[in-house]
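Q: Okay, here's the prediction I keep looking at, along with the sequence it came from:
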Amino acid sequence: MTPLMRSPTVEEAFNIVQVGTVRAGPLMGLSGALGAFGLALGPLLDEIGLQPTTFDDAGNGVRLDKAVRLLALAMERTNCPHFGLLCGQSVRIEDLGIVGRVARNAGDVGSGLRGLILNLHLNGHAFIPVLTTTSDLAELVLRLVVDADGDTDPSIDLGMAIACMAVRTLCGPGWAPVEILLARRAPVSREPYSKFFGAPVQFGREHNAIVFPAAWLKQRVHGANPTKRRLLERELAVVAQRHRLPAATMARRALVSCLARGEVSVQAVAASVGLHPRTLNRRLAGESTSVFELLKEERYRIACDLLANTPLPISEVAATLLYSSIGNFTRAFHAWSGESPSDWRLNHSKPGSMARSSV
């Protein structure tokens, strides 16, 4: 008797990655980028401790810390400071899985980007995206959330390159950013960045962001297929229903978004995750935490990132984290780390991050 084959789980069918991992899809440009320098991917995978089959399927999961280390190692071996850009320029929005395919066929650019932001955790957990708008400008902000040893600059470059390619795909060939902000050290040569993004690039900023005219958000997605979108949306609804994040993970992601928007409260976080404040508090209590505790942790993590990787004055770091004064921030940071922000920066900053960057 022929044994019955096990039906794949939703996670297997749609290549959903777990917390702490990312799909291999956004990293599929690694092999080609290394090949341009006469290097093979295999030895680097061995050195990092990844299987040779890691990139056989775009849906395979890769541990975030190993992905960050792999990109840093590739940058080191190629001696190419903009290696992350080279990897990202070949990544299509469809390589982001079903989340990217739904966005690709959205009714308008704003809907496509908001869908990506809402569901990107199904693709991976390296970045938290936030879309903010004024009357004239839109900012697509990307916050790297992985805590890993090693250089995170190529990971930031890769994420920003993929984001730029995604917006360009949704808008069509006539789109161009107004400005690019990068929360990383300035490289020796800025030309590859201005050439790739087609806009002025500022380094050492408080966050990573693509700034572009807000009017593009109302434009129809270039080449979208409404019929295909409806089919994909039904599939995505099944995936999202089955892959709910823990309350603490949802709240952490919401806090990053709220900090970027300049509004941090239980009500704002609850609204971001679609829960009543009492329901959110109850679920967080069940996970032995609270919005207040998570806010402290996220502020500390972001503060360390900005102090180590950018030349932002401490006053601007405090303002980014919505502290009312440098004194309040300094006292909070000392309680977390046992050091003042300035002392911590001296002991942990990366080479080149202390000098103020300019356009």
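A: It's in. Numbering: from 1, shown residues only.

Q: Could you use CA atoms for every contact and neighbour count after this?
A: Fine.

Q: right, and Met160 touches Val141 too?
A: No: in this structure, Met160 is not within contact of Val141 by CA atoms under 8 Å, at 9.2 Å.

Q: What ranges does the stretch 251-359 of the chain have for its helices?
A: Using DSSP state H, counting those that start in this stretch, the helices of the stretch 251-359 of the chain run over residues 266-273, 277-286, 291-309, 314-320, 326-337, 341-348.

Q: quick one: which of those is nearest Ile117?
A: Closest to Ile117 of these is helix 266-273 (CA to CA; 11.5 Å).

Q: Against that first model, consider the following:
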Amino acid sequence: AGKVVMIRQEVVLGAPSRQATELALGVVFRLCRALLGAHWHPLSVNFTHAAPPDLQVHRRLFGCPLEFGSEFSGIVCLAADLDAPNPTGDPAMARHAQRLVDTLPRVNEASIGREVRNAVYLMLPMGRASCEAVAQGLGLSLRTMQRQLDEAGESFTDILSEVRRDLAQRYVS
């Protein structure tokens, strides 16, 4: 089997409702299907909430294994699926989009705290939110990430504690 990708649906502020989570995943699923072709099927669609009594609509919409009570809400698929060329893609638009992306600010001192925080929110539920793993996920060396956090007046330990506290409050409410 090839590499697996998790497309996670996360709500950073507030507790997401079951309906909002399912709607968001339905939209992402339809977008992937539109871009990758009608033949595309993810390996699974995962939900943190419990399964509803009737799964007919879910099975009809997603057509793949459904996992309720999961550690995350999102779609799991093969990385190769996302690497496939888009048959409806426009090369000129792709170049234009790449130029726009290239103008976006990179991870820097001003946003490093936010970037680390976002990475911890995504990695912590899987037990992978180590300082090293977060730095690697951001494409930074451990020393560079720590230096940038220090320059921004933040620390990985403080961010990790803050995210743990926030997630714990969400899980018990």
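A: Cool, the structure landed. These numbers come from a predicted model, not from an experiment.

Q: Looking only at neighbour counts, state which of Met160 and Val141 of the first structure leads.
A: Met160 (28 against 23; other CA atoms under 10 Å).

Q: can you confirm that one is in a strand?
A: No: in this structure, Met160 of the first structure is helix, not part of a strand, as judged by DSSP: H, G, I helix; E, B strand; the rest coil.

Q: rewinding a little: shared neighbours, Met160 and Val141 of the first structure?
A: Contact with both Met160 of the first structure and Val141 is made by residues 208-210, according to CA atoms under 8 Å, 6 or more residues apart in numbering.

Q: Adding neighbour count, secondary structure and distance to Leu275 of the first structure, write these out as a markdown table.
A: Shown next, in a markdown table, are these (neighbours: other CA atoms under 10 Å; DSSP: H, G, I helix; E, B strand; the rest coil; distance: CA to CA, whole Å):
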| residue | neighbour count | secondary structure | distance to Leu275 of the first structure |
| --- | --- | --- | --- |
| Asn208 | 25 | strand | 28 |
| Ala209 | 25 | strand | 28 |
| Ile210 | 25 | strand | 29 |
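
Q: Tell me the one among the residues you listed nearest to Ile326 of the first structure.
A: Taking CA to CA as the measure, Ile326 of the first structure lies nearest Asn208 of these, at 22.8 Å.

Q: quick one: contacts for the counterpart of the closest one in the second structure?
A: Matched across to the second structure, Asn208 of the first structure falls on Ser73, judged by TM-score structural alignment. Shown in contact with Ser73 of the second structure (CA under 8 Å, 6+ apart): 8-10, 21, 25, 45-48.

Q: about what we covered before: so which of the helices of the stretch 251-359 of the first structure gets nearest Gly198 of the first structure?
A: Using CA to CA, the helices of the stretch 251-359 of the first structure put helix 291-309 closest to Gly198 of the first structure, at 24.0 Å.

Q: State the number of residues packed around the residue mapped onto Leu13 of the second structure from the first structure.
A: Correspondence of Leu13 of the second structure to the first structure, assessed by TM-score structural alignment: Asp147. Using other CA under 10 Å, Asp147 of the first structure has 14 other residues around it.

Q: tell me the secondary structure for Glu67 of the second structure?
A: Glu67 of the second structure - assigned by three-state DSSP - is strand.

Q: which SSE is Val68 of the first structure in?
A: helix 64-78 (DSSP states H and E).

Q: tell me which residues in that helix are buried?
A: Across helix 64-78 of the first structure, burial judged by 16 or more other CA atoms under 10 Å covers 64-75, 78.

Q: and whatever helix or strand comes next after it, how far from the chain's centre?
A: Sequence order places helix 83-88 as the next helix or strand after helix 64-78 of the first structure, per DSSP H and E. How far helix 83-88 of the first structure lies from its chain's middle: 15 Å, per CA atoms, centre = their mean, to the nearest Å.

Q: follow-up on the earlier one: restricted to helices, list the contacts of Ser73 of the second structure.
A: 21, 25 (DSSP state H).

Q: thinking again about what came up before, pretty sure the match of Leu13 of the second structure is touching Arg63, no?
A: No: assessed by CA under 8 Å, Asp147 of the first structure is found out of contact with Arg63, at 11.6 Å.

Q: Can you name the residues that contact the equivalent of Leu138 of the second structure over in the first structure?
A: When the first structure is aligned by TM-score structural alignment, Leu138 of the second structure is paired with Val273. Contact partners of Val273 of the first structure, counting by CA under 8 Å, 6+ apart, are 250-251, 254.
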